[in-house]
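J.: show me how the following folds:
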Amino acid sequence: MANPASYRPKTGEIPQDPGVYRFRDEHGRVVYVGKAKNLRSRLNSYFANPQGLMPRTRAMVHTAAGVEWTVVGSELEALQLEYTWIKEFNPRFNVMFRDDKSYPYLAVTMGEKFPRVQVMRGDKKKDTRYFGPFYPAKAIRETVDTLLRVFPVRTCSTGVFQRAERSGRPCLMGYIDKCSAPCVGRISPEDHKALAGEFVAFMSGEAKRFITGLEAKMAASVAELDYEAAARTRDDIAALRRVFERNTVVLSEDTDADIFALTEDELEAAAQVFHVRGGRIRGQRGWVVEKVEDMDTPDLVEHLLQQVYGEDGAGNDRIPREVLVPVMPSNAEQVLEWLRGLRGARVDVRVPVRGDKATLMGTVQQNAADSLRLHKSRRAGDLTTRSAALTELQEALELPQPLMRIECFDISHVSGTNVVASMVVVEDGLPRKSEYRRFSITGDAARDDTASMYDVIYRRFRNYLAGRVPEDTGNSTGSPAVGDGTGSPVGSGAAAAAETVPLADTTTATTKNRFAYPPNLVVVDGGPPQVAAASRALADLGIDDVFVVGLAKRLEEVWVPGSDFPVILPRASEGLFLLQRIRDEAHRFAISFHRQKRGKSMTESALDGIPGLGPSKRKALLKHFGSVKKLKAASVEDLLEVPGIGPALAEAIRNGLAGGAVQDAAPAVNLTTGEILDS
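T.: Below is the predicted model of the structure:
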């Protein structure tokens, strides 16, 4: 680990202006991004007494090998640039409130001929009505399932809808009366759109109108002695009331607000938010994060708002009119201006003092406290287990460095065809899915598993060597030069540090070489031949500081290069469990890519050689028929229904595919592992 004194910049080189700074490790990877009103004061605090820093901050400054900064014109620009860099570089030591999911919304596609009700995430689409956010998604699906009894609007995908149209038979939802089946003409497009409009009206807060109307309808059925119809209406009323009561009004019906609360201790903080739309709680989200710097609550609130609302991008109308927080954020004026710019309308950020909103804030606060307490009780076991596994592996393999990053490689194929490989990454004992990679292997490299393994390892570490950030030799302090936001130095020493870089030049996202960060340990799926191939690839590249082991499936033996005997880990070893999980994850990732590639090649081979049939028309055919099997069974008249297919081409397709009936394929087997790839 680096000594912070080795890269500490001279105090006179650091400007006293507002700006954003980045700590980089020895491989050039950004490990922390921060902002400051006074760069000199903030950066000096990291180096004055490293032993007095918080544990995670101390780990960060010892992991880093250099620091660089960018001066900006205002604190608002610093706020914007800090978020841009956090989003771009995903630094491992930053407080990250974001989770891996976007908001789930209930959407009704009113712009379609036959509107569809569905749960949607991501960017909003034109002519679609949205309700939410809801969290978890299970709650919104239960709501939709209940409402379909009264408002049987289409919920199926386009492919299912088109298949039902062609066959003249509705799907299961149509048979159980939870869809009005517009696909087979049971309802006209106009009536179905009106039904979708009623669904939208109910979700918009007009529940009482529909319940009152159904009660009158039930009374009329009773008066006519039609008790069966009255019973059905009674059940419809009960269904609407269940949905209505599930979304109880907690605030006035014109209230759209997000209510945040925080609970924290010296090392961690838990955040919770209730999403209130139309006076009703539509969803709830929560996060637990580790503190890096000695942040107070206003700083945490600023980071929370910055990351929760910044993740959806500018011009986002998902930001409500009111944002209620436990304390006002640091740089409150700049945060407020930034949020208003994102929403394109007025946003109020304030602390509720009394009334219903303050009471609801107390409920959110209690949820945050419970979340932190539960996290600590679970994390104690998880952290202990991961640490024990990594330490045990390091000792068993006699490695000089802690296993901060492990990469595992696996090969998958069927009889030497469609050969692919996978790379999965584990950091601090946890999967880093954003850095998983997959490889296609062709030519001589695909002749056997050892050649394939050599090819993959060579390509991965060749890219690592090509993508390494060169050391800056012009800065006498040992710290990298001031960056321009693109990862390339623009100067060195005091002159460069004093240069103010325009914000427009610093927010340009760059393509980052994910291979530029090497692992401490490479794990290959296999025994001595695979280990030898991987070691030979590293040796040919001149790399001698990355260790290689292989995990053989038969007896779960750990093989090291040049050894005649494996390392045998105890069956109950946490280190062995960790290696098995990594190997199984690499195997799963490789097989999923192999299936995808094999399916694509089978489709392409079935349509190869047909004159006049290009990629776009192949895609149109498969979209229309759904599979090659159905395409082979289609007549010339069926083919003519596909846009762009004329009589001559339809006849050519029919003749080209008439070479025989589709047979059931034997199960595909991975000859390396003996596993059946298709269930």
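
J.: all contacts plus neighbour counts: C-alpha atoms, from now on.
T.: Noted.

J.: check which helix or strand Gly550 maps to.
T.: Gly550 is part of strand 547-552, with elements assigned from DSSP states H and E.

J.: now that strand: how far from the chain's centre is it?
T.: Offset of strand 547-552 from its chain centre (CA atoms, centre = their mean, to the nearest Å): 30 Å.

J.: and the next helix or strand past it?
T.: Using DSSP H and E, the helix or strand that follows strand 547-552 in sequence is strand 557-559.

J.: tell me which other helices or strands that following strand touches.
T.: Packing partners of strand 557-559 (3 or more CA pairs under 8 Å, 6 or more residues apart in numbering; DSSP states H and E): strand 547-552.

J.: the strand it packs on packs against which elements?
T.: Using 3+ CA pairs under 8 Å, 6+ apart, strand 547-552 is in contact with strand 521-525, helix 528-540, strand 557-559, helix 574-607.

J.: wait, which of the ones you listed is closest to Glu290?
T.: Nearest to Glu290, of all those, is helix 574-607, at 23.7 Å by CA to CA.

J.: right, and the helix or strand after that closest one?
T.: Using DSSP H and E, the helix or strand that follows helix 574-607 towards the C-terminus is helix 615-625.

J.: thinking again about what came up before, dump the helices and strands packed on strand 547-552 to a markdown table, plus mean neighbour count.
T.: Shown next, in a markdown table, are those (neighbours: other CA atoms under 10 Å):
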| stretch | mean neighbour count |
| --- | --- |
| strand 521-525 | 25 |
| helix 528-540 | 21 |
| strand 557-559 | 23 |
| helix 574-607 | 18 |
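
J.: hmm, back to that, tell me what angle the strand holding Gly550 forms with helix 574-607.
T.: The directions of strand 547-552 and helix 574-607 differ by 80 degrees, with axes from the mean of the first three to the mean of the last three CA atoms, to 10 degrees as the criterion.

J.: quick one: Leu251 and Val276, what's the gap?
T.: Noted for Leu251: a distance of 8 Å to Val276, by CA to CA, to the nearest Å.

J.: before we move on, back to that, other residues contacting the strand holding Gly550?
T.: Residues external to strand 547-552 that are found in contact with it (CA atoms under 8 Å, 6 or more residues apart in numbering): 520-528, 530-531, 534-535, 557-561, 579-580, 583.

J.: let's compare: structure for the following, please.
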Amino acid sequence: VDAAGGAAALQEWLGIKVLVPQRGLKKQMVGMACQNGRVALDEKFRLIERDEERTSGAASSLGQSLGLESLSRIEAFDNSNIQGTNPVSAMVVFIDGKPARKEYRKYKVRSVQGPDDYETMREVIRRRYERVLKENLPQPDLIVVDGGKGQISSAIDILQNELGLYIPVCGLVKDDKHRTAQLLVGDSAEPVQLARDSQEFYLLQRIQDEVHRFAITFHREQRGKSMVTSKLDSIPGIGDKRRKLLLKHFGSLKKIKEASIEDFRPLSIGDKLAAQILNALKDEEPSL
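T.: Below you'll find the predicted structure:
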């Protein structure tokens, strides 16, 4: 497209008059701006390409450090059961060193009561890889768990003895400042020495931070929903049906708290019960 054609298209798109200098200083300035733009764009693509090489190179180097022929797909797990309530687990997927967010998964822990990381790990590993086998999903080259020998052994026991899968498992141990400190591999939990300033160590930190963030976010969502349910259920006259109706109508506990008595009338809730609901919720945490 020539300059005139480009100007016409730009003018139509922007809805304003566009002028293209044909000679003199203004033409030189436009030419300089175009050249600067090309240089900046080339540099941006060069940096992106370099980062891509470093990221995929870090995954490949990590695989070599672990004695793996190839390391493309990593699946990492973390459990969250803050204050012993609403235990959940989360899985993130990294492919060639980059997060594949569409493949992340969340798990509500079903069979474990209270904070038991080992049993939680067993349940979630079982559920994940039973589905992988059943649906013929891609199997990871490496499984990463948050923790040491106990978590690693729990995962390996389910994989090998129940499912017949021999996928390498490693654990990430944190220091007393909750930072990634050490990589342990296999049932014997052998430490793998990685330089803290290496790209491989940085990749592990990213994986551990990402799965922890994902698990914590999910746990907070579930705990918030549980607190809402508990608070509403404690009000005389509010059963399961009315609780669902309230949440569907108002959208959240916060919106219910901000409502007036008149706002409850379309739900066939009388003024007396509406007042009881508002009084019961007035001390609830505003973040919910």
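
J.: about what we covered before: comparing Leu251 and Val276 of the first structure, which residue is more hemmed in?
T.: Set Leu251 of the first structure next to Val276 and count neighbours by other CA atoms under 10 Å: Val276 wins out with 25 against 19.

J.: can you list contacts of stretch 252-271 of the first structure?
T.: Stretch 252-271 of the first structure is contacted from outside by 272-280, 286-291, 297, 320-326, 361, 364-365, 368-369, 371-372, using CA under 8 Å, 6+ apart.

J.: out of these, which sit inside helices?
T.: Using DSSP state H, 297, 361, 364-365, 368-369, 371-372 are the members of the contacts of stretch 252-271 of the first structure that sit in helices.

J.: just the ones in strands from the contacts of stretch 252-271 of the first structure, please.
T.: Mapping those onto strands (DSSP state E) picks out 272-277, 280, 286-290, 322-324.

J.: returning to that earlier point: what do Leu251 and Val276 of the first structure both touch?
T.: Common contacts of Leu251 of the first structure and Val276 (CA under 8 Å, 6+ apart): none found.

J.: which residues touch the nearest residue to Ala388 of the first structure once chain neighbours are set aside?
T.: Closest residue to Ala388 of the first structure apart from its sequence neighbours, by CA to CA, 6 or more residues apart in numbering: Glu574 at 6.8 Å. By CA under 8 Å, 6+ apart, the residues touching Glu574 of the first structure are 385-386, 388-389, 392.

J.: can you tell me what Leu383 of the first structure aligns to in the second structure?
T.: Under the alignment (TM-score structural alignment), Leu383 of the first structure pairs with Glu52 of the second structure.

J.: what about that match, how many residues close to it?
T.: So Glu52 of the second structure, with other CA under 10 Å, has 15 neighbours.

J.: again with the one 10 residues further on
T.: Each residue near Leu62 of the second structure was counted by other CA under 10 Å, and the total is 23.

J.: quick check: it vs Lys27 of the second structure, distance?
T.: For Leu62 of the second structure, the distance to Lys27 of the second structure (CA to CA) stands at 52 Å.

J.: how about Leu278 of the second structure?
T.: Applying CA to CA, the value for Leu278 of the second structure to Lys27 of the second structure is 69 Å.

J.: more neighbours, these two?
T.: Leu278 (16 against 13).

J.: and that one, helix, strand or coil?
T.: Local secondary structure at Leu278 of the second structure is given as helix here, using DSSP: H, G, I helix; E, B strand; the rest coil.

J.: thinking again about what came up before, nearest to Val567 of the first structure among the contacts of Glu574 of the first structure?
T.: Of the contacts of Glu574 of the first structure, the one sitting nearest to Val567 of the first structure (CA to CA) turns out to be Glu392, at 12.4 Å.

J.: so the aligned partner of that closest one in the second structure is in which element?
T.: Aligned counterpart of Glu392 of the first structure in the second structure: Ser61 (TM-score structural alignment). For Ser61 of the second structure, the host element (DSSP H and E) is helix 24-65.

J.: pull out the buried positions in the strand holding Gly550 of the first structure.
T.: Buried residues in strand 547-552 of the first structure, counted by 16 or more other CA atoms under 10 Å: 547-552.

J.: can you redo the helices and strands packed on strand 547-552 of the first structure as JSON lines with distance to Lys632 of the first structure?
T.: Shown next, in JSON lines, are these (distance: least, CA to CA, whole Å):
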{"stretch": "strand 521-525", "distance to Lys632 of the first structure": "40"}
{"stretch": "helix 528-540", "distance to Lys632 of the first structure": "42"}
{"stretch": "strand 557-559", "distance to Lys632 of the first structure": "48"}
{"stretch": "helix 574-607", "distance to Lys632 of the first structure": "9"}
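
J.: nearest to Ala223 of the first structure, out of those?
T.: Comparison of those against Ala223 of the first structure by CA to CA identifies helix 574-607 as nearest, at 61.5 Å.

J.: no more questions from me, cheers.
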